[in-house]
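*Asks:* Make a model of this:
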Amino acid sequence: MTSIGITAIGMYVPERVVSNEEFESRMGIEAGWIESRSGIRERRFSAPGEFASHLGVRAVQDMLSRDPEALSGVDLVIYATCTPDAMFPSTAALVAGQVGLTGVGAYDLSTACSGFVYALSMARGMILGGSAGKVLVLGGEVLSKALDQNDRDTAILFGDGCGCAVVGEVPAGYGFQDFVLGADSAGGPALYISNLADQFPDGQFMRDVPTMNGREVFKFAVRVLGDSGTQVLQKSGLQNSDVDWLIPHQANIRIIEAATQRFGIPMEKTVINLDRYGNTSAGTVPLALYEAVNDGRIQDGHELLMVVFGGGLSWAACTMKWWAGAPSLQAAAPQRGEVPA
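*Replies:* You can find the predicted model right below:
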């Protein structure tokens, strides 16, 4: 079977850094309490007039700065986001038109924080099914624009950012091995953003801003991260000890710690960056992947396990053997005065 994997990556986060101290001065929530409860020190907020399409374009531009030929042969764009610029046209189409991919297929995918791994699975399937040759996949959000900034349960947790990857053929032995995807709408009231409807099918009323039951989400997240990760390892014929790097959804450090204990994978082999970006929803996994590749932690042949959960409620997991044979898939050259890792 043809091996399908990631052939290029890029990322972008907005310039504005929002520290915990901002929330302390504005809402009276102690900065140290936020960090101790979530692991988050700061996050990025997009500028006025800066939306998901803008973040996506900048992420693709970053990728092209390291690999000018990265988009060659791309004939489909998938943007995983729950904060699209509009209901239509799709944000994927808006990005495609601005990065020289006018006329290719394009659609948005909405499974909240699980979206990027879902989109990788869709891209792989489209290629194996012959409907696409190469696929540009993006995961990004501008949740700061959707939040109620006075909601103490959500305002402190979320940030903005976008990562992207090109999915295509890679050498035999590399690339994606297996995926696990799932959803359970019964848990929807625990974490959601409403749109046109004002109530769930069971009659429960919805608010028009992101709403979360933290206790229920925590229990759900620990369970599905552990279960889906175990399932995808079994499907791939792998053991926990085979995993070089775990890349989890960056929602809360306590959730990640509990999940790693269930896996038996140490925190030392877990990629963490939520301290600097917060929860960027569909953007967390591609941002974490990019940074771990860029700083040299993830290297050619490493076995990766990605596990995510999101609103809906949804979850996804993926195993992949990393191929580092393209320019943007290797550690960045150290700057002058920097000591290589």
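*Asks:* C-alpha from now on. contacts and neighbour counts both.
*Replies:* Fine.
*Asks:* which residues of the stretch 51-200 of the chain fall in helices?
*Replies:* 52-66, 91-98, 115-128 (DSSP state H, counting those that start in this stretch).
*Asks:* Reformat the ones you listed as a markdown table; add mean neighbour count and distance to Asp178.
*Replies:* Listed next are those as a markdown table, based on neighbours: other Cα atoms under 10 Å; distance: least, Cα to Cα, whole Å:
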| stretch | mean neighbour count | distance to Asp178 |
| --- | --- | --- |
| helix 52-66 | 23 | 25 |
| helix 91-98 | 23 | 25 |
| helix 115-128 | 23 | 9 |
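*Asks:* Looking at this structure, which helix is longest?
*Replies:* As assigned by DSSP state H, the longest helix anywhere in the chain is helix 214-236.
*Asks:* buried stuff in that helix?
*Replies:* 217, 220-233, 236 (16 or more other Cα atoms under 10 Å).
*Asks:* tell me which strands and helices it is in contact with?
*Replies:* Using 3 or more Cα pairs under 8 Å, 6 or more residues apart in numbering; DSSP states H and E, the elements in contact with helix 214-236 are strand 175-183, helix 253-263, strand 303-310, strand 314-321.
*Asks:* now with 6 Å?
*Replies:* Helices and strands touching helix 214-236, by 3 or more Cα pairs under 6 Å, 6 or more residues apart in numbering; DSSP states H and E, are helix 253-263.
*Asks:* And this one, please, so the two structures can be compared:
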Amino acid sequence: MTLRAVVRGCGHYLPERVVENSEFEKTLDTTDEWIRARSGIERRHFAAEGETTSDLAIKAARAALTDAGLEATDLDALIVATSTADLTFPSAATMVQAGIGMEGGFAFDVQAVCAGFIFALANANALILSGQAKRVMVIGAETFSRIMDWTDRSTCVLFGDGAGALILEGVEGEGTNADRGILSTDLNSDGRHRDILYVDGGVSTQTTGYLRMQGKEVFRHAVEKLAATATSALDKVGLTGAEVDWVVPHQANIRIIQGTAKKLGLPMERVVVTVQDHGNTSAASIPLALSVGRARGQIQEGDLVVTEAIGGGLAWGAVVLRW
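*Replies:* Below you'll find the predicted structure:
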């Protein structure tokens, strides 16, 4: 028998304010058609004034607990993947821990930008397999609208705010790739590419800073690296793309999603796509897509799911799991 980290429940939350592409036409030299053609994005959600990343995460966490039929006190650990935590410290995770009434266990943040949820899932999986926790909630939550340069049309139209949560529970499996739960993980980073996607501020500079991106360079790295990490994760458990029911990619750009699917030899009919409605929500992107995909009836129990992401660092990775 082999211990597996099995999905027990999921949930998400999106801020009430919906921002259509047409809103940017008032202040930028851009159009709805231009944004759609280059990114596939039609709208995104922005947090309200005073609404923080931990606020979004708490609502997603409550939705996941309801879905799982659990209480916060049933959790042993809580991990929040975010690049836009409320404060320098304490962690957003400890704020969520208090907000949902989780009085025991432990909580911490993971920062790997858009790949954050993948890295957090890998950490949660390791905690369960090592016996340090039986149930772990993993949340991706972001308020990227707080770090946008609203004069830069190449970046500010791409991002949105939101949160998604997944609850993992240790369950005995047979030790084969037919088991439910996380089957493999693949993590990577390369700090030499820092300057193609970063925020030009932080604690040491005593400024918040704005997101800066070399779009063409990010695209070039993304398609190649995402396909490679997904293939690597599948190879680790003796699976191929042909056996995958759903790819749930980081929702950054429809052209990256299409390019990665093509490299994996998968039709778009087997890809969960939410970028048109959410934009790029960084670490929240994948759990949002998982929750929405499940709500749509796309992802069913027993389905083989591959999820992959790349973000600033560069950091990238993939997780193979059976729902």
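*Asks:* Including distance to Ala186 of the first structure, could the helices of the stretch 51-200 of the first structure go into CSV?
*Replies:* Shown next, in CSV, are the helices of the stretch 51-200 of the first structure (distance: least, Cα to Cα, whole Å):
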stretch, distance to Ala186 of the first structure
helix 52-66, 28
helix 91-98, 28
helix 115-128, 19
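*Asks:* Quick one: closest of those to Glu42 of the first structure.
*Replies:* Across the helices of the stretch 51-200 of the first structure, the minimum distance to Glu42 of the first structure, taken as Cα to Cα, is reached by helix 52-66, at 18.5 Å.
*Asks:* that older thread, ok, the buried residues of helix 214-236 of the first structure vs Asp151 of the first structure, which is closest?
*Replies:* Val217 (16.5 Å).
*Asks:* how many neighbours does the closest residue to that closest one other than its chain neighbours have?
*Replies:* Excluding the flanking residues, the one nearest Val217 of the first structure by Cα to Cα, 6 or more residues apart in numbering is Ala190, at 6.4 Å. Ala190 of the first structure has 18 neighbours, counted by other Cα atoms under 10 Å.
*Asks:* Aligned counterpart of Ala190 of the first structure in the second structure, please.
*Replies:* Following TM-score structural alignment, the counterpart assigned to Ala190 of the first structure within the second structure is Ile196.
*Asks:* so which of the helices of the stretch 51-200 of the first structure gets nearest Gln149 of the first structure?
*Replies:* Nearest to Gln149 of the first structure among those is helix 52-66 (18.7 Å), distances taken as Cα to Cα.
*Asks:* average offset between that closest one and the second structure?
*Replies:* For helix 52-66 of the first structure, the mean deviation from the second structure after alignment is 1.5 Å (mean Cα distance after the TM-score superposition for the first structure).
*Asks:* Pull the residues that contact stretch 21-36 of the second structure.
*Replies:* With contacts defined as Cα atoms under 6 Å, 6 or more residues apart in numbering, stretch 21-36 of the second structure is touched by 42-43.
*Asks:* In that stretch, which residues are buried?
*Replies:* Buried-residue list, stretch 21-36 of the second structure, by 16+ other Cα under 10 Å: 21, 24, 30, 32, 35-36.
*Asks:* What sits closest to Leu94 of the first structure if chain neighbours are left out?
*Replies:* Closest to Leu94 of the first structure by Cα to Cα, 6+ apart is Ser53, at 6.3 Å.
*Asks:* Return the residue of the second structure aligned against that neighbour.
*Replies:* Counting by TM-score structural alignment, Ser53 of the first structure corresponds to Ser54 in the second structure.
*Asks:* related to what we said a few turns ago, thought the residue nearest to Val217 of the first structure was touching Gly214?
*Replies:* No - Ala190 of the first structure lies out of contact with Gly214 (Cα atoms under 6 Å); the separation is 7.6 Å.
*Asks:* so the longest helix of the first structure versus helix 253-263, what angle?
*Replies:* 30 degrees (axes from the mean of the first three to the mean of the last three Cα atoms, to 10 degrees).
*Asks:* Can you state the mean residue-to-residue distance of the helix or strand following helix 214-236 of the first structure versus the second structure?
*Replies:* The helix or strand immediately downstream of helix 214-236 of the first structure is strand 245-248, counting by DSSP states H and E. Compared with the second structure after fitting, strand 245-248 of the first structure deviates on average by 0.5 Å (mean Cα distance after the TM-score superposition for the first structure).
*Asks:* Identify the residues contacting strand 245-248 of the first structure?
*Replies:* So strand 245-248 of the first structure is contacted by 269-271, 304-308 (Cα under 6 Å, 6+ apart).
*Asks:* coming back round to it: and of the buried residues of stretch 21-36 of the second structure, the nearest to Gln276 of the second structure?
*Replies:* Arg36 (8.2 Å).
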